[in-house]
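sequence unavailable; structure follows:
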């Protein structure tokens, strides 16, 4: 087998001028090699298997919903979502999501685009490493990359960091073109690629270090007319974001500098995250329970309860072996740089450096080490480090291991025949076993997440996947259509609220979504029965449904990894008291505030009932808010009030804010109600509507009674409800194998 171009050039350049290196012989094309199709198969299967079960929470939903709103409603986004630091992110990723959103509102199309990009990243890794380091190195690097479990986790979600590996590999092609091959016109695309990746995640700014090293090594190949073109390209890339910053007086940029200037401390946790990328099993290395991506399987995993455990038992030692290989690969690159840079005829640092940089292989190795070496910049930081912060380093670890093992294989030429054969086939067997262990570990984790062999409460916030969100909407819609019911209510909370609100707008039956953490809603008595889905983590809602409605539990909606969502048919009971009319289209249903004991604890739930007279239709990313305030702050655990957030309202809906009281409560209560809505921040120029991720509230209006006062007096009454029991009529509900959303008319 011919030596790869870089190795061949490195050997020939010992004591020679670079111009003496002859062009490499033509080798077999990468697409004609059998291993290429094995890599394609593994990469595609492990990234596309049940892709509808990929994580789908607030960030994922916000990004795809903004893309859909831009295509369907003409709301052009000039930011993406917000970062954990409070910064609004640039919108390039949302623009990419507009491609699948223009085809279908179903977010699974966004997952497919992300998976395709990550499959392409694997294939380009094979092509890149094979081009510069040989077929063996390329095959090993791509196979390890294609089957690494903790990389696959970040290859399926609608999330900006998941796009980084593809553009990193493209950047490597560009930099090696200029630094290794000494060809021109690499600087402009390199700058633009880094600008693109910075929009995906701010940690990509560390790639500027790699660019600086490339400029030092290949400054003679830079055409200086590329500099103004690069600045112009960056201005175009960031134009929407810069426009917003000009309107906000550079508020986000000031925040960015403030965060960067925060007090930092040394911490080695980032190295723990780095090693997980070469691990064959998914786990949070720091056990912080704060990363919803790295949720391990539980004791019911198929890797523990099936014959697969015979292979999976080697996952831990194999993972540590991969760490050893990674460290050895880095050290080998450093040693080879020092060794090949020496010049026996001439002495001195200048001559050593000249000899070092004369070799294309050395220049490529310096780029790889500079790229991976930026992880050392994370050792001193002021914010918490997550695993996805390091995705700009992928697929670096696999490239380094591939180069190491291919170099080991080349040493067989120095051995006798038996040792040569043993090393040759032994290394192939070793790589094959590693790939098998990684594939089993990754596939097992994917199947476990599909079957629910994990705990959705392992991390915070609570975990949700796209299939569960679609199942909630589709099954509820099906039940309403089957029984000819006109409405569906979701009283849920957490990261599922915004997701269900978006998906619900494509159902056939009108749906209302409410955050159950502080409030619940029930239909009016005049509207007839309705389908009602409650939060499985709020059993107290059962008692309230039993007390205020005629509720029949007809089944459960599966929630892999968690408690199923109860689904009911409810019909509100009519009220006998005349309502008290308030401004803003709200009525007080009862002058009594009911107090319910909460189990055997000292807490009690205080319930008041209010009727909404005006229907409010669902609008893109719009929430209708009613803030119920209690005058007796000392008796309310929250101290401020209860907020009812609804995606839409129907005429006659009853709002029930849920106050938590301590043991002693007053016989009377004074309530105030504040009404407003929250919708995306707009910057309109005629018919061209631009929006940001940030929501802006309308004017907060206090509702008042006929005499103009906004104080509503209520009398508290203790209610001892029966043991929570809801009539059951079990109907088996099985989720379809493939859950799809109906296309809008």
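Received it, and whenever you're ready, just let me know what you need. In this text, all values refer to a predicted model and were calculated from it rather than measured experimentally. Numbering: from 1, shown residues only.

going by C-alpha atoms from here, please, whenever you check contacts or count neighbours.
Will do.

ok, residue 413 touching residue 420?
Yes: shown here, residue 413 and residue 420 form a contact pair, counting by Cα atoms under 8 Å, at 6.8 Å.

these two: which is more packed in?
Set residue 413 next to residue 420 and count neighbours by other Cα atoms under 10 Å: residue 420 wins out with 17 against 10.

contacts only, for the more buried one.
Under the criterion of Cα atoms under 8 Å, 6 or more residues apart in numbering, the neighbours of residue 420 are 412, 413, 414.

what's the spacing between the nearest residue to the first one once chain neighbours are set aside and residue 409?
Excluding its sequence neighbours, the residue lying closest to residue 412 (Cα to Cα, 6 or more residues apart in numbering) is residue 420, at 4.8 Å. Using Cα to Cα, to the nearest Å, one obtains 9 Å as the distance from residue 420 to residue 409.

same thing with residue 580?
According to Cα to Cα, residue 580 stands 85 Å off from residue 409.

now swap in residue 714 and tell me
For residue 714, the distance to residue 409 (Cα to Cα) stands at 83 Å.

and if you look at residue 184?
From residue 184 across to residue 409, the span is 34 Å (Cα to Cα).

residues in contact with stretch 369-378?
Here stretch 369-378 makes contact (Cα under 8 Å, 6+ apart) with 206-207, 209-210, 213, 270-271, 330, 333, 390, 393, 396-397.

and here is the other one:
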């Protein structure tokens, strides 16, 4: 409405087809919601500055607070807010400010309760983080122009080089899009600045200041500027894009690409503004002449080509991700997991257990799949135990019969332990986009393990002494075998952990942490402690092992009749478990 339908249409299409805009909108993350709130916030500022409507500040204040809640970079929008206050002071009413502050208090009430409960620890952290040495570099500028790229910011391939991807095929045709958009953005900013600063007419003079000519001309210029809503609106756009960028160029903390989501879709609005000015100028200065008409249609054609080029690059990238034509990250790190393969793997495990009437599903995780599988396991019909597989393996109680085991990708130690200490049949390999698949087993636990009398309290009972040296993937481990003596239910954000502290006769010390979401009496726990220096054990040696236990539960904050769910967990004190003989450790022989 402020700059015409043509400008608005071009801005909307450029933003809708922008690669990073689409990429960030495809998953849930707090700051990914910033653009829609930023647009609403800027609309309220335009109500006051361009339309000169009263009441705008009652909406702007809570929207600014919401921006800060979504991400701390939302505070950068205080710059255009301050300019709006300066440009439209007569539209501000005390009651509107009070209404805005009341709305701000309502949306911040849970946060204030939280800060009070933690003694404003977040405020102290924020203030302390600002004491670092500030540097000025080009990181902010590089991140800013990345949002003009025809393909998303990719940690694995930038630009795309894999011949398997659709994006790599179209890349040669769209690789020049970013510098073109950057040039258009810079030219547009210059044109907008000229429109803002230059009155394009006789220099006005405020007659109230005729006795002081210079001051009269300045006041006349200021009065004319404020009376021109078009120029005031452009100033808001420029402040939105320039001031926060300058601020982020000098930083004492590391900055990341998602800090610049708050700029969207301002850069595309500015580019569309340039196209709109050209289109309007050609239309006004040569309505019946051929050459201006050609230039007008050429302007429209260039805008259309840029939009189509963005659409092609963005569509190719989305299709590559949907069909798994990407790398999930460095092998072993398993950095990226899309939701559908995770859901498919969990559903297959659940269906397999249901079809065979098994009573349990076990799932191994590493840090990239940990949170997702813990959440998805709560939606299964079959009871499950989710455990971290880096040092440990959970096997079903032999008395309960076979069970289903879902092993995560890049888990060579888990695969080796499973095939060595249990009878495991590989049923399927649920696919996973961009990397190694999951593995779905039916596990028949070994019934030949002898029970040793040594126990750690009422938690663990030792099986199959002596401990066994074990090699996997070029690394040496010492495996101890335990049986669980107690049950613990699964629950939201609940985990149970055992920390096995091992000391050898060679004065080597290791610590191995096993984490589970639930426990069942009789389930077996294999603990693989990696040896320092990766040295093999001698043919005859002895270790001393102690065990600590702990648990984590969700933290609920209570304030009067209200109960707030928080992201924090309450960790119980680490308890050193006594053995059945009253000691704090067991002596275990090692078999090389």
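Noted; the coordinates are in hand. Since this is a predicted model, take the numbers as computed values, not measurements.

thinking again about what came up before, looking at residue 580 and residue 409 of structure 1, which is more packed in?
The residue with more neighbours, out of residue 580 of structure 1 and residue 409, is residue 409; 19 against 16, by other Cα under 10 Å.

which part of structure 2 lines up with stretch 146-165 of structure 1?
On structure 2, the counterpart of stretch 146-165 of structure 1 by TM-score structural alignment is residues 16-35.

so how far is that stretch from its chain's centroid?
Computed by Cα atoms, centre = their mean, to the nearest Å, the separation of stretch 16-35 of structure 2 from the middle of its chain amounts to 11 Å.

what's that stretch in contact with?
Contacts to stretch 16-35 of structure 2, defined as Cα under 8 Å, 6+ apart, come from residues 15, 67, 70-71, 74, 147-153, 258, 261-265, 307, 310-311, 313-314, 318.

show the buried residues in those.
Buried members of the contacts of stretch 16-35 of structure 2, scored by 16 or more other Cα atoms under 10 Å, are 15, 67, 70-71, 74, 147-153, 261-265, 307, 310-311, 313-314, 318.

host element of residue 512 of structure 2?
Per DSSP states H and E: residue 512 of structure 2 is located in strand 509-516.

tell me the angle whichever strand in structure 1 runs longest makes with strand 641-646.
In structure 1, taking DSSP state E as the definition, the longest strand is strand 668-685. On the basis of axes from the mean of the first three to the mean of the last three Cα atoms, to 10 degrees, strand 668-685 of structure 1 is oriented at 50 degrees to strand 641-646.

report the next helix or strand after strand 668-685 of structure 1 in sequence order.
Per DSSP H and E, strand 668-685 of structure 1 leads on to strand 688-697 as the next helix or strand towards the C-terminus.

can you give me the buried ones in that following strand?
Buried-residue list, strand 688-697 of structure 1, by 16+ other Cα under 10 Å: 690, 691, 692, 693, 695.

I figured the third one was touching residue 681, is that so?
Yes: distance between residue 692 of structure 1 and residue 681: 5.5 Å, which falls inside the contact criterion (Cα under 8 Å).

could you measure from residue 237 of structure 1 over to residue 289 of structure 1?
36 Å.

between these two, which has more neighbouring residues?
For residue 237 of structure 1 versus residue 289, neighbours defined as other Cα under 10 Å are more numerous around residue 237 (18 against 15).

my read: the more buried one touches residue 195, true?
Yes: using Cα under 8 Å, residue 237 of structure 1 makes contact with residue 195 at a distance of 7.4 Å.

residue 468 of structure 1 matches what in structure 2?
Checking TM-score structural alignment: residue 468 of structure 1 goes with residue 341.

sweet, I'm off.
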